[in-house]
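*Asks:* need coordinates for the below:
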Amino acid sequence: MFGKRKVPPVPAFAVPVSNGLVVDSNHIAIDLVATVVDFVNYLFAHGLYRSEELPLHLMQLYHADFYVTQVNNGGHSQFIHNCGARAQTIFINAQAGLSAMGAIHQADLIRELAVWAAANPDKASAQTGFAGGRDRMLDRLDTLFAEVQANDPATRRAAAWIRTWPDVRFTEPAELRAAWNQSALTNPKRSHRLSKARVKAFQQTLSDSVHLAIGLAADEADETLFEGRSAETIGLEGRHLDVWIVQTSYGLRGAACDSNGVRLFALNLRGGGVTWTAVSLIGSAVSSDVDRMLSFVKREPVAAAADLLLSRAKPAITDCIIQPCNWADGIPNPIFKLSVGDEMFMMTKGKTGYVLAGQKPGEIYDTVSFAEVATHERSVRDN
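*Replies:* Model (predicted):
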């Protein structure tokens, strides 16, 4: 016999919103719905939840708001285009949410849209939201939607529905972010998903010789690499030079790469245009240093060590950039900067494992042993 399909367990956490959103008014209704939508986005981005793991009413509200916002902005054609491969799931959730909040007419319109899309898959996939990519039937739905919204806006009903949820928690604005963090961290699969994604990203970054070269050049200039990179042409001594534009702790820089290594320049906009001009050479890295760094990261589990240290020291961190640094006197192995927003950490390989230090004097975290790193690397790779 076939058993019932298992449904992923739904976490039992509150939906924290500011207590200033208790009042029933049009202005407050918009802010309340936007706050709940932002909360769901926060759960996706920082809690690494998947939609099927969240309470159903949250996803129904989320997709109902997506429907209303998209149609208000660019019509049903834009909405169906931006739904992509998840269109049918979004249709079902949005219709259920609109029905639950009492926006019956809007629910009828999306039901009609779902029937049309199922019967006309080629036409549905051809929608762009722009002239030449809009079906007349959807333009008709746009007209009906505008009439319904003018008489009975869905947002007001959505806010009233939210206030009936048993899991809504009105809290002080100053405590809201901490409450959101707590909800994000309740995901039992978060740690593994974060490690898997972060280790993969670190490995890709550290296998990129251009990134290694730019990182070493930035370190020579005593700068921290934040993000990049985009191709651009700069002016240098009366000639044009192709560079990578990167963001460091001191601003935008131009990195000129060739077979000899990389030269990092400070940049200024030339006039009021979009062409950059090099002001001065602030750092460089020779190809031998890059090759030496590349050899080290190929034989050492740097990515897994960095992720394991961060997951223990700063479990709430999601986004992080890893930057190689030049060898320092008295330290046999290279140092790596790990930057997260305004925070920066330093990691290196020690005698018994990998060590992480913060910016504050004496801020040293527990060493992770080589055996722990190897186990962590296998766990991330095999699961």
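
*Asks:* rest of the way, CA atoms for contacts and neighbours
*Replies:* Fine.

*Asks:* all strands of the chain, in order?
*Replies:* For the chain, the strands defined by DSSP state E occupy 15-18, 168-171, 225-236, 239-248, 251-258, 261-269, 276-286, 321-324, 335-340, 343-349, 353-357, 368-369.

*Asks:* any idea how far the residue nearest in space to the middle of the chain is from R198?
*Replies:* The residue lying closest to the centre of the chain (C-alpha atoms, centre = their mean) is A45, at 5.4 Å. Separation of A45 from R198 (C-alpha to C-alpha, to the nearest Å): 13 Å.

*Asks:* identify, by residue count, the longest helix of the chain.
*Replies:* Longest helix of the chain, by residue count under DSSP state H: helix 56-83.

*Asks:* tell me how far that one is from the chain's mean position?
*Replies:* For helix 56-83, the separation from the chain centroid amounts to 20 Å (computed by C-alpha atoms, centre = their mean, to the nearest Å).

*Asks:* who are the packing partners of it?
*Replies:* Contacts defined by 3 or more C-alpha pairs under 8 Å, 6 or more residues apart in numbering; DSSP states H and E place helix 56-83 against helix 26-47, helix 87-101, helix 121-125, helix 136-151, helix 154-162.

*Asks:* alongside the first, I'd like the structure of this one:
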Amino acid sequence: MLKALLNKAKTAFESKSESPKPIAAQPKYQQHLDLIVVPESAMDAFPDDPNPLVDAMVNYVNFLTQQAQFNRFEISAEAIQAYHVDYYLAQVKNGGHAQFVGNSGANLAYTLADVIDGLKAMKAFDHLALAEKMSKWVAENPEDADAQTGAEGGIAPELAALDNPFYELEKAHPLRPIMAEWIANLEVLQAVDDRMMPRVLQGIKTLNPNLRTRQSKTHIAKLVNQLSNPLFLGLGMAGAKAAKIEPLLQVGTGSNRNVDGQNTMTWFVQTTEGKRFGLSTETGVELREYVDPNGETLPVSLKDTSLDHITSFVPVEVGNVVNSVTHAEIDATKAVCAKLNAPIAIEMLLAKLPEDTEADYVSVRSTGQSLEDQLGASIYVVCNQGSVAYSAIVEESGARLLTEPSHDLLVQVSAVEISEFIEGLQAA
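*Replies:* From the prediction side, this is the model:
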């Protein structure tokens, strides 16, 4: 069955030669995947419970676009319509039509078109009427549309006026059962034994001829951000240059905290040594201790704690400086990494490993001239959710990947290979 299904997917992908709908500025492509795969358990739950089937569709589109790296024009029009209709539903229920408009950002035109086409196909005409009013307002007020957030000061009254009718409509005729009914009757829908789903999805993933190139572009973009954003680059440098090296694993959300008596924006940071705080100062970037006076965090559920525990709980504090780097050091390191094409070199090195490996975070240890008088950078690379780490030595002549901590050579690439790879990315 698996082979037959993948052959069906391959045939569907190769047989379509034009866009599912004529949108201006839509890129032309030669292949299209007209297949939607959901687990049998989702179909079995329908119609008593519509949620598993809608969730399965959302998960399928997420897999295709995020892991299999298909773009929105290369997958079933019905799938992307259902996905965006559910996105519309979730956004409006959470923060109104203004939030939907604001959070859609640069994709608003395409997302709105999918929502309207999907609601038409589902015959959800009451919901459609509200979506069309929103679409009309967006078309007539492009500058105001850019200012929408769904929060105070970012809610247009015309959009707010659509919210209560939407909520009342949801009480009387919820959208998800309508969506599930439509999905269940799609000709391109294929239910698969739940146990087979991982293999089927991986098989579909291999059908994308642009998979490796697109994965590389995504990985490189993340590495470029880490090696150019002053905060991210600085925090990585501070950890890698600390007395006891502690490369970064994650930079989390920011929040205002008391730092040396001043209300200061801080970021939660995870290094190989544990939790830290990061902050940007007038002189540079600091990595600071994460001090928890309680020795533990407050339980997530109130039923698991006591009133005494809550009232005696003391918030975590920003402690002493672990290490810091100056803005001048960050700027100089940024320039070296850019000149050496370090993000691209690291992606090429990891791609040469026998197993799938993706960098979580990179931390620059040092930059400067090597013994061979080459400009170079030594970069600590943490991969696969912190499960493995390497050192990347990137120089003008090329780059090599070393094991940690033994520094045995694993793979290498030459400057010529890096240049050819860049030309290939630009042409793709």
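
*Asks:* so who does E172 of structure 1 touch?
*Replies:* 18-19 (C-alpha atoms under 8 Å, 6 or more residues apart in numbering).

*Asks:* and for T205 of structure 1?
*Replies:* Here T205 of structure 1 is in contact with 211-212, 322 (C-alpha under 8 Å, 6+ apart).

*Asks:* any idea which of the residues you listed is closest to V286 of structure 1?
*Replies:* L212 (10.9 Å; C-alpha to C-alpha).

*Asks:* about what we covered before: same list (the strands of structure 1) but as JSON lines, adding mean neighbour count and distance to A119 of structure 1.
*Replies:* Shown next, in JSON lines, are the strands of structure 1 (neighbours: other C-alpha atoms under 10 Å; distance: least, C-alpha to C-alpha, whole Å):
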{"stretch": "strand 15-18", "mean neighbour count": "21", "distance to A119 of structure 1": "37"}
{"stretch": "strand 168-171", "mean neighbour count": "16", "distance to A119 of structure 1": "39"}
{"stretch": "strand 225-236", "mean neighbour count": "17", "distance to A119 of structure 1": "43"}
{"stretch": "strand 239-248", "mean neighbour count": "17", "distance to A119 of structure 1": "48"}
{"stretch": "strand 251-258", "mean neighbour count": "21", "distance to A119 of structure 1": "51"}
{"stretch": "strand 261-269", "mean neighbour count": "21", "distance to A119 of structure 1": "54"}
{"stretch": "strand 276-286", "mean neighbour count": "18", "distance to A119 of structure 1": "53"}
{"stretch": "strand 321-324", "mean neighbour count": "25", "distance to A119 of structure 1": "46"}
{"stretch": "strand 335-340", "mean neighbour count": "21", "distance to A119 of structure 1": "48"}
{"stretch": "strand 343-349", "mean neighbour count": "19", "distance to A119 of structure 1": "53"}
{"stretch": "strand 353-357", "mean neighbour count": "21", "distance to A119 of structure 1": "58"}
{"stretch": "strand 368-369", "mean neighbour count": "18", "distance to A119 of structure 1": "57"}
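
*Asks:* T275 of structure 1 reaches L269, doesn't it?
*Replies:* Yes: the criterion here is C-alpha atoms under 8 Å, and T275 of structure 1 meets it with L269 at 6.0 Å.

*Asks:* now for the nearest residue in space to T367 of structure 2 that is not next to it in sequence, how many residues are close by?
*Replies:* For T367 of structure 2, ignoring the flanking residues on the chain, the nearest one in space by C-alpha to C-alpha, 6 or more residues apart in numbering is A377 at 4.2 Å. Residues lying near A377 of structure 2 (other C-alpha atoms under 10 Å) number 24.

*Asks:* elements contacting the helix or strand where A377 of structure 2 lies?
*Replies:* Secondary structure from DSSP states H and E places A377 of structure 2 in strand 375-383. Where contact means 3+ C-alpha pairs under 8 Å, 6+ apart, strand 375-383 of structure 2 is packed against helix 327-339, strand 359-369, strand 388-395.

*Asks:* looking at the ones you listed, which is closest to P209 of structure 2?
*Replies:* Among these, the nearest to P209 of structure 2 by C-alpha to C-alpha is strand 359-369 (22.8 Å).

*Asks:* ok, which of the helices and strands packed on strand 375-383 of structure 2 comes nearest A56 of structure 2?
*Replies:* strand 359-369 (27.6 Å).

*Asks:* OK, contacts around A45 of structure 2?
*Replies:* Neighbouring residues of A45 of structure 2 by C-alpha under 8 Å, 6+ apart: 52-53.

*Asks:* that one and V38 of structure 2: what is the separation?
*Replies:* Counting by C-alpha to C-alpha - A45 of structure 2 and V38 of structure 2 are separated by 12 Å.

*Asks:* where do the contact lists of those two overlap?
*Replies:* L53.

*Asks:* OK, contacts around S195 of structure 1?
*Replies:* Residues near S195 of structure 1 by C-alpha under 8 Å, 6+ apart: 307-308, 311, 380.

*Asks:* give me the distance between the counterpart of it in structure 2 and A68 of structure 2.
*Replies:* Counting by TM-score structural alignment, S195 of structure 1 corresponds to S216 in structure 2. Relative to A68 of structure 2, S216 of structure 2 is positioned 12 Å away (C-alpha to C-alpha).

*Asks:* G261 of structure 1: which of the helices and strands packed on helix 56-83 of structure 1 is closest?
*Replies:* Of all the helices and strands packed on helix 56-83 of structure 1, helix 26-47 comes closest under C-alpha to C-alpha, at 36.2 Å.

*Asks:* who touches that closest one?
*Replies:* Against helix 26-47 of structure 1 from outside (C-alpha under 8 Å, 6+ apart): 15, 17, 21-22, 49-51, 58-59, 61-62, 65, 155-156, 158-160, 162, 180-181, 183-187, 190, 316, 318.
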